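Visitor: sequence and computational prediction follow.
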Amino acid sequence: MTLSRQKFKDIDLSDPFFDSLKKDYEEFPTWFAKKAEDHAYVFYGDDDKSIEGFLYLKREDGPLTDVTPALPAAIRIKVGTMKINPHGTRLGERFLKKIFDHAITEGAKEVYVTVFEKHSALVALFERYGFVKASTKTTKNGTELVLVKEMLVDKGSTLERYPLVKLGTQAIYLLSIKPIWHTRLLPDSILKSEDASIVMDVSHTNSIHKVYLAGMRGMGRIQVGDVILIYRTTDNLGPARYRSVATSVAVVEESRHISTFPDINAFIRYCQPYSVFELDELKSLWETQDYPHVLRFTYNFALPKRITRGKMIDAMGFDPNEYWGLMRLSKKQLRDVLFAAGLDENLVID
C-alpha cells in the first residue's frame, strides 16, 4: 500500500470507495468538486489504483457555532473527511499519526471530527487516542457526534494523552539506532536538509506504534513509561559530531526479553505488525537471538530540527565519554534538546 498527498482534482471520485460517503452526505460530490485545488491524503491498495483510505484536514481558528453546544474559538485541526477500508493493516492509526503531526505543526490546541454514531469502530479508534464527545451536529443528513481531542491536556493513559509526553518520575534515555534501521522505523525523522517537514512526508510506514530489537547493554533496565530520545548514529558521510543526531521522542509501552516468548510464532505475532523487520529477518533474529531486547514504543513526534552530537556535547553538557548506545538523561538535558530543536515546550509535561 502507498500513501499519496494529492489535489482533490486528481483523485477519482467515481472509485467505489466513495460510495458510502456519497450515501451518508448528499452534498459530498459538490463539496468534493469545490475542493479541487486543496490537498488530501489517499491510501492506495497493492495495485496502486484502488483507494483504501482518504483523509482531509483543515485548520480552523474561530468558534464552532454549528454544533450543540457551541465551542469557543481556538486553533483547531478539523478532520474534514476520514474513511478507511479496514483490513488489518492499522491504517486508522497511520491516519491518526498524520492528524496529530498536522496539529503539532499548526500549533493547534484541539483536533475535532464529526462522525455518525453508527460507525462504531471509527468512534472507538478516536476514543482510544483521547477524543471525547463534546457536542453534536445536526444537518439534513442526520445527527453526528462531535469528538474533540485536546492536544495539550494530560489524560489518564499514554495513548489518551498521545502525542503529549509526560516525564513524571520515569527514566529518560538516549537510544541510538543505526541509519539503516532508523530510516525504516521512523520515516518522519529521516534527515532531509532540503525539507524536514513532517506534514509533507508520505511514507506508508508512518504509524504510532513501533517495535524495535536491540542488543545494547543496559536495555534490560528500560521500563514502561520511560521516555526515549532517539539518536540516529552517523552514516559515515562525515564526522560523527555533525552526522549523529537526535531526531525523535518516544514513550515505552513494553520492554521484553526475547526469552519471554514461548515460541517463534508468538514472537512473530508480537513483532511483525509494528516492526521494521521483514518476516525472514524476524525468523533469523529469533534463531540467532543477537538482539534479545524487544522494545515497543509510541512514536510521539519528530524533532523540527535535528540536534547534532557536537551541539549536545558543546552546548548541553552531554558527556562524550559516556556510552551513547543507551545513555541515561536528565529532564534538563532532554528539555535542552527539545528547546534547541524548536519543539513546542507544552508537548512535554512534568
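Guide: All right, it came through fine.
Visitor: only C-alpha atoms for contact and neighbour calcs from this point on.
Guide: OK.
Visitor: what is the burial count for residue 111?
Guide: By other Cα atoms under 10 Å, 25 other residues sit near residue 111.
Visitor: so how far is the strand ranked longest in the chain from its chain's centroid?
Guide: Longest strand of the chain, by residue count under DSSP state E: strand 293-308. What separates the centre of strand 293-308 from the centre of its chain is 10 Å, taken as Cα atoms, centre = their mean, to the nearest Å.
Visitor: next up, a structure to set beside the first:
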Amino acid sequence: MNLQSYLIDTNILIGLEDDHAVNPAYARFLSLSTKHKIDVFVHAAAMDDIARDKDLRRRQISVSKLNKYRVLSKRRGLTETELEQDFGTLKKPNDVVDATLLNALKIGAVDFLVTQDKGLHQRALRHSTDMARRVLFISDAADLLVQTYEPKEVPIRHVSEVAAHTIDHEDGFFDSLRDGYRGFDNWWNDKCIKQRRPCWVVYEDENLAGLIVRKDETGDDTDAVTKSTRILKVCTFKVHPEMRGVKLGELLLKQVLWFAQSNAYDLAYLTTFEDQTSLIELLEYYGFVRAGSKADGELIYERSFGSSKLVPKHSETVFQTTRRNYPRFLVTDQVRCFGIPIQEEYHDTLYPDLWEPKQADLFVGASRAESPTRPGNTIRKVYLCRAPSKLAEPGSILFFYKSTSKELPSRAITAIGVLEEVTMATSTKDLMLKTGGRSVYGEKELDAWQASPAKPVKVINYLLVGYVDPPIGYDELKKMQVIRGFPQSIFEIKGKPFEDILSRANLGFDV
C-alpha cells in the first residue's frame, strides 16, 4: 500500500504542541500517522511565520517544536508573482505563506495539506476543486487515515482483538502447541510479542477458549503459493478441545472470512498438518484449497477474495459457487429471494452479534447471546417452521425480518442468508438429526414441535452471509414495496424490490 504524506499548517502545529489539552482530533491524527509511519511535514515557510513573532522566548520555543517534524524545503526560485498567478492576490505576509503551502500541494511534494484556516480552504477552492479536496481539516485528515489504514472491524460479538503480549502464553491452552513445535516459546516471544502481532481471541469464563494469530503479508514476503498483493496469514488457529462442541472453530473462521472480505485482502492462507482433519474439512467447505506444502510437511491452504460480481460456473450449482466464495454470494436472473420472519428470542440466539440490550447489567442471564453458543457461533444455521411457502433451490437469498421486539431493532430486516437445503422432519429424533445442534431449540423445545408424518416440520439450512447495516425498518420496507403489512410467514421478494433491497444492504461487493 502506498503511504500518504501530509503537510501541516502552523495552526495545526500549535494545536499539537501548545500547553493546553490536545483536541481529540489532533491527538488521533498524530497517533495514527505515527502508528502507520505516515510522512508528516511542516514547511520551511512556517519559519517565516515564526520569525515575525516579536517575543524572542516564544519564538525560540516555537522553533524547538518545529524541529520535531520533518521540514519540507522551499522550492528554489519560487516568486510571489508566480504564486499570485496561481493562487490570487497576496496582501499580507501570511498570504504568501499560505500560497507557498498550496504550491507544495500543486507540484505533488505532498499528498494533503492539513489546516484549520478557512481562508486557506477557500483559496484552494478558488484554484480548483481537485486542490480543495486535498486541503483537509484536522478531523477529516484523521478520518482519512482511519479509512485508509485502519482495518474495518467485523461485528462478531464473542471474538475480541488483542495484542499478543496481553495473552498469558504459559496458559495450559498452549501446551499442545509446545508439544507440536519445540520452538514455540521463542517464536511467541520473538515474532508475536516483540512484533506486537494482532490476535483474535475467544474467552469463556475468563479462560482462553479460542485463538487466531494473524499477520499481514505481501507477495514479496510470504509462504503462500499465490503471490498476491494483500495477503492475510493465519499464523495460529487453535480451539480448546473442551470447547469444540460449540463450534468455536467455525466462529473463528467466520472472523477470518468476514475480515478478509471487508478489508479487501486478495488472499488468506494458513498451514496445517494432514492429521488436522476436522480443520481441513472446515477450510475446504468454505473454499480453501490445498496449494502446496512446506519442507516440514505442513500443508498450505489458500483462499482468494474479491469484490467483483460472481459468475456462474457450469460445473457448479449456485450454492456451491456461493459456498466457495463465502461470504460473497451469487445472484442471477434465476436466483430467487425470500423474507423470513423471526421472533426476538430466536433472533438473539442465532445472531448474538446484533444483541444490544439498552441496560446490559439488567439483562444478565436473559439471552443466550451473552456467551458463545453453538447456534450463535455457526456459519451454517438452521431455522424451523411450518410455513406453507415453498422455498426455491439452494442458493436462494434469505432476508431475516426481526418481528416486533422489546429491544431495537424491531420490525426490521437485519440478517442475510443463502439457502443450503430444505428438508422435512417427521419426528423429534429426525429433528435432532437434521438440525445437528445448530438451531435455536433445545431437546424439550424440539419435542414440543411434535413432528410427525402428518405434521412435518420444515428444516431450513442456510449460511449466514452478513448483516444489514443499518437494519431496514418497517417503514422503509413498505416504501420499497418489499412488504405490505406485518409479515407473519415466509414471503417472496421479486423484481425491483429485490434489486432495491440488495442495493440497500450495503454488501461491500457486487451482486
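Guide: Happy to help now that I have it. Fair warning: this is a prediction, and the values are worked out from it, not measured in the lab.
Visitor: quick check: TM-score for this pair?
Guide: Once the chains are laid over each other, their TM-score by TM-score structural alignment, normalised by the length of structure 1 reads 0.78; 324 aligned residues with a Cα RMSD of 3.4 Å.
Visitor: superposed on structure 2, what's the mean shift for the longest strand of structure 1?
Guide: Relative to the matching residues in structure 2, strand 293-308 of structure 1 has an average distance of 1.5 Å after the fit, by mean Cα distance after the TM-score superposition for structure 1.
Visitor: what's that strand aligned against in structure 2?
Guide: Using TM-score structural alignment, strand 293-308 of structure 1 corresponds to residues 458-473 of structure 2.
Visitor: can you tell me what sits against that stretch?
Guide: 326-329, 379-387, 409-425, 431, 434-435, 505-507 (Cα atoms under 8 Å, 6 or more residues apart in numbering).
Visitor: switch the cut-off to 7 Å
Guide: For stretch 458-473 of structure 2, the surrounding residues in contact (Cα atoms under 7 Å, 6 or more residues apart in numbering) are 327, 379-386, 411-425, 505.
Visitor: same question, stretch 169-180 of structure 1
Guide: 225-233, 235, 324-330.
Visitor: so where in structure 2 does the helix or strand hosting residue 268 of structure 1 end up aligned?
Guide: Here residue 268 of structure 1, judged by DSSP states H and E, is contained in helix 264-271. Using TM-score structural alignment, helix 264-271 of structure 1 corresponds to residues 428-435 of structure 2.
Visitor: post-alignment, that stretch versus structure 1, mean distance?
Guide: Averaged out, stretch 428-435 of structure 2 is 2.2 Å away (mean Cα distance after the TM-score superposition for structure 1).
Visitor: so which of the contacts of stretch 169-180 of structure 1 are in strands?
Guide: With DSSP E as the criterion, strands contain 227-232, 326-329 from among the contacts of stretch 169-180 of structure 1.
Visitor: need those in JSON lines (columns: distance to residue 71 of structure 1 and neighbour count).
Guide: Below are those laid out as JSON lines (distance: Cα to Cα, whole Å; neighbours: other Cα atoms under 10 Å):
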{"residue": "227", "distance to residue 71 of structure 1": "34", "neighbour count": "27"}
{"residue": "228", "distance to residue 71 of structure 1": "36", "neighbour count": "27"}
{"residue": "229", "distance to residue 71 of structure 1": "36", "neighbour count": "24"}
{"residue": "230", "distance to residue 71 of structure 1": "38", "neighbour count": "24"}
{"residue": "231", "distance to residue 71 of structure 1": "41", "neighbour count": "27"}
{"residue": "232", "distance to residue 71 of structure 1": "42", "neighbour count": "27"}
{"residue": "326", "distance to residue 71 of structure 1": "45", "neighbour count": "21"}
{"residue": "327", "distance to residue 71 of structure 1": "45", "neighbour count": "18"}
{"residue": "328", "distance to residue 71 of structure 1": "43", "neighbour count": "16"}
{"residue": "329", "distance to residue 71 of structure 1": "41", "neighbour count": "16"}
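Visitor: coming back round to it: after the longest strand of structure 1 comes which helix or strand?
Guide: By DSSP H and E, the next helix or strand past strand 293-308 of structure 1 is helix 309-316.
Visitor: could you check how far that following helix is from the centre of its chain?
Guide: That offset, for helix 309-316 of structure 1, works out to 27 Å (Cα atoms, centre = their mean).
Visitor: no further questions, thank you.
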